[in-house]
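A.B. asks: structural data only, the sequence is not supplied:
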């Protein structure tokens, strides 16, 4: 707005009078046809001269583009070698800013995928998983087992804090990779038991202390039996894992009174196989996505949310989940009993 001559006049006049008002008055007399400098303009002009020795505005320096083809190749190679590396560490190792690394991942069409936490599989589990999957396929094919009358059951723990934050567990890749992170179980706050079939979800049953065989029978099994139809009692199969409370003589005796030999439990059900149980791979994950939406502040609110969301599970969802059971068995056999997410 002001010429170099005018800016120099402002600096000279201000140094003589040390007053922005007198400086402005002198300026108006000298340049009556010019715009009048305000207090801020006068101070900034004087400060610029004192700081830089010039009345000219500081030239904007265009930042050098650091993401050259060579630098992109370097960042891409680093990610390919170690796809779980953080952006901060990538920036340090590649000698660029974190923002540049973020931009590089966009140019390379890479996205951060969260790593799922799963139970660790042992080599001894592989054959047990194959044996169960073959048994289920053969039992359905022969007509021994009606999949419409098959019940899976499980327990899960819900806390007021919700799911564990896995923001830092990411895997940089152009497609969602079959990567999981194996972790041990963690302590619960509210226990929930459910059983589900192709038609319905029975439960929830809540508990806040460890389940022994007596509580399992009184709190869970007996109410569960009351929800079954006559066909489900006479021809249905019931799956449970082999925890101590489930496999106890008392629990097994009560179950055998209803299901006889139609039990999928210890000896047949493979250990550490939540990926084969729809309660684990569907129900608990679905509930944990939904019950924390309104941020429950008490266990009572959390329980109300769980009951409501279980009641909202539709028949269509259950039918889809049941079809997925047999796809998972096929994938498990194809993977040799190992993790099979990449085969789905």
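C.D. replies: Great, that's in hand. Model, not experiment: these values are computed from the prediction. Numbers count the residues shown, from 1 in each chain.
A.B. asks: make it CA atoms for all contacts and neighbour counts henceforth
C.D. replies: OK.
A.B. asks: buried residues in the strand of greatest length in the chain, which are they?
C.D. replies: Among the elements of type strand in the chain, defined by DSSP state E, the one spanning the most residues is strand 150-158. For strand 150-158, a neighbour-count test (16 or more other CA atoms under 10 Å) marks 150-158 as buried.
A.B. asks: part of a helix, is residue 29?
C.D. replies: Yes: counting by DSSP: H, G, I helix; E, B strand; the rest coil, residue 29 is found in a helix.
A.B. asks: before we move on, back to that, how far off centre is the longest strand of the chain?
C.D. replies: 21 Å (CA atoms, centre = their mean, to the nearest Å).
A.B. asks: so residue 268, which of the three states?
C.D. replies: Once three-state DSSP is applied, residue 268 turns out coil.
A.B. asks: make sure it is actually in contact with residue 132.
C.D. replies: Yes: A contact is recorded between residue 268 and residue 132 when judged using CA atoms under 8 Å, the distance being 6.0 Å.
A.B. asks: adding another structure so you can compare the two:
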């Protein structure tokens, strides 16, 4: 074992010595000027292409100990024969696109809505470089445009008056927001279309595959009532044989009488205010009669004891929270039928925690304050979270 270890140590020492010699020869070769390398090549061909003869011929010029070694001479000759040059060739590097922050910054200042792809084409930069300049160098971020309901001039004073009424009630009772049952309907369309860009059929021949799409896709109309403690619903509007229908006066009143009022009694919801928007089926004479009979003067509606301002979906939690939240979840498993879609809607609504609904209702109080300060205008401070 000792002889084997000694042999292994000797081999390792020889390898380290060869490596050191190689590095030393490379260093000597790099120290030679181009004229000195040319001189070595001339001596090489003048002395019968013999490296040993060149080594001897260089002794009078460099001295006994300063002349290049035979390994260095051989490396110079080999380089000349294989690369046809005596110069040091630096490795080529890929030309990188110049990142001009100034040009991109000026482009953004001129047009903030231009896409990254269009901007990169206009500036002659690649897409990834343009993205890095925008995000990392300039520190700008992409923001989506916010869609809001168009307001008419006469809407502003009505919105301001409603905010003042709400803030007065909150001043009397800071928990007044818990006494309001907000209500609304929404349409959920059956998501049954095919995205042709993401659908491919592989084969040797054209399969002539088509999919027929209905002119009017199926949908279900859903009603919900939301308050700080929970959600009443969902209620799906259907006709006598169970087919999905839209809401009208008779169907709305049937929902109030046969669904909402029994549910409120079951949940022991007393001394509650009821809110609805100004849809015709809501404000029909018979519908208003049912509300007055059951809520007295404690309901909010167009033509009601407390007037609900028109075009104010930003003031009801169902529009600024519930419908968007539920629609972002119910299509994840791509329901193929209306019953499957309805099951998803019911499941997602039941899964909303009470703590979230409390925060949503509290947000309504903040909106009333912003609405008064904006004098009925859009709630920019909330929309853009200033």
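C.D. replies: That came through fine. Here the structure is a predicted model, which means the values were calculated and not measured.
A.B. asks: can you calculate the TM-score here?
C.D. replies: The TM-score (TM-score structural alignment, normalised by the length of structure 1) is 0.69; 264 aligned residues with a CA RMSD of 2.9 Å.
A.B. asks: if we can go back for a sec, who has more neighbours out of residue 268 and residue 132 of structure 1?
C.D. replies: It is residue 132, of residue 268 of structure 1 and residue 132, that has more neighbours when counted by other CA atoms under 10 Å, with 20 against 17.
A.B. asks: assign a three-state SS to residue 203 of structure 1, would you?
C.D. replies: The three-state label given to residue 203 of structure 1 by three-state DSSP is strand.
A.B. asks: now the element after the longest strand of structure 1, going C-ward?
C.D. replies: Stepping forward along the backbone from strand 150-158 of structure 1, the first helix or strand reached (DSSP states H and E) is strand 170-173.
A.B. asks: find me the equivalent region of that following strand in structure 2.
C.D. replies: Mapping strand 170-173 of structure 1 onto structure 2 (TM-score structural alignment) gives no aligned residues.
A.B. asks: so after that strand, what's the next helix or strand?
C.D. replies: In the C-terminal direction, the helix or strand that comes right after strand 170-173 of structure 1 (DSSP H and E) is strand 180-182.
A.B. asks: show me where the stretch 151-300 of structure 1 has its strands.
C.D. replies: In chain order, the stretch 151-300 of structure 1 shows strands spanning 170-173, 180-182, 190-196, 201-207, 237-239, 263-264, with DSSP state E, counting those that start in this stretch as the criterion.
A.B. asks: quick check: which of the ones you listed is nearest to residue 308 of structure 1?
C.D. replies: Across the strands of the stretch 151-300 of structure 1, the minimum distance to residue 308 of structure 1, taken as CA to CA, is reached by strand 201-207, at 10.0 Å.
A.B. asks: what lines up with residue 234 of structure 2 in structure 1?
C.D. replies: By TM-score structural alignment, residue 234 of structure 2 lines up with residue 204.
A.B. asks: just confirm that match contacts residue 190, I think it does.
C.D. replies: No: with contacts counted by CA under 8 Å, residue 204 of structure 1 stays clear of residue 190, the gap being 11.5 Å.
A.B. asks: stretch 281-296 of structure 2 aligns to what range in structure 1?
C.D. replies: For stretch 281-296 of structure 2, the aligned range in structure 1 is residues 245-260, judged by TM-score structural alignment.
A.B. asks: so how far is that stretch off the chain centroid?
C.D. replies: On CA atoms, centre = their mean, the centre of stretch 245-260 of structure 1 falls 37 Å from the chain's centre.
A.B. asks: buried stuff in it?
C.D. replies: 245-247, 251-252, 255, 258-260.
A.B. asks: with stretch 114-124 of structure 1 instead?
C.D. replies: Neighbour counts over stretch 114-124 of structure 1 (16+ other CA under 10 Å) mark 114-115, 117-119 as buried.
A.B. asks: how many other residues sit next to the match of residue 234 of structure 2?
C.D. replies: Around residue 204 of structure 1 sit 19 other residues, with neighbours defined as other CA under 10 Å.
A.B. asks: for residue 157 of structure 1, see how far away it is.
C.D. replies: If you measure residue 204 of structure 1 against residue 157 of structure 1 using CA to CA, to the nearest Å, the figure is 12 Å.
A.B. asks: which residues do the two both contact?
C.D. replies: residue 192 (CA atoms under 8 Å, 6 or more residues apart in numbering).
A.B. asks: need the distance between the two termini of stretch 132-140 of structure 2.
C.D. replies: 10 Å.
A.B. asks: list the buried residues of that stretch.
C.D. replies: For stretch 132-140 of structure 2, burial by neighbour count (16+ other CA under 10 Å) applies to 133-134.
A.B. asks: the stretch 51-200 of structure 1: helices as residue ranges?
C.D. replies: Per DSSP state H, counting those that start in this stretch, the stretch 51-200 of structure 1 has helices spanning 69-81, 87-94, 98-107, 123-142. These are given in chain order.
A.B. asks: wait, I meant the stretch 201-350 of structure 2
C.D. replies: Ranges of helices in the stretch 201-350 of structure 2, per DSSP H, counting those that start in this stretch, are 249-255, 261-266, 280-283, 285-295, 317, 323-330, 338-350.
A.B. asks: out of those, deepest packed?
C.D. replies: Counting by mean count of other CA atoms under 10 Å, helix 317 has the highest mean neighbour count of these, with a mean of 23.
A.B. asks: that helix vs structure 1, mean deviation?
C.D. replies: Helix 317 of structure 2 differs from its equivalent in structure 1 by a mean of 0.5 Å after superposition (mean CA distance after the TM-score superposition for structure 1).
A.B. asks: what does that helix correspond to over in structure 1?
C.D. replies: With TM-score structural alignment applied, helix 317 of structure 2 matches the range 278 in structure 1.
A.B. asks: tell me the gap between the matching stretch and the middle of its chain.
C.D. replies: On the basis of CA atoms, centre = their mean, the separation between the geometric centre of stretch 278 of structure 1 and that of its chain is 19 Å.
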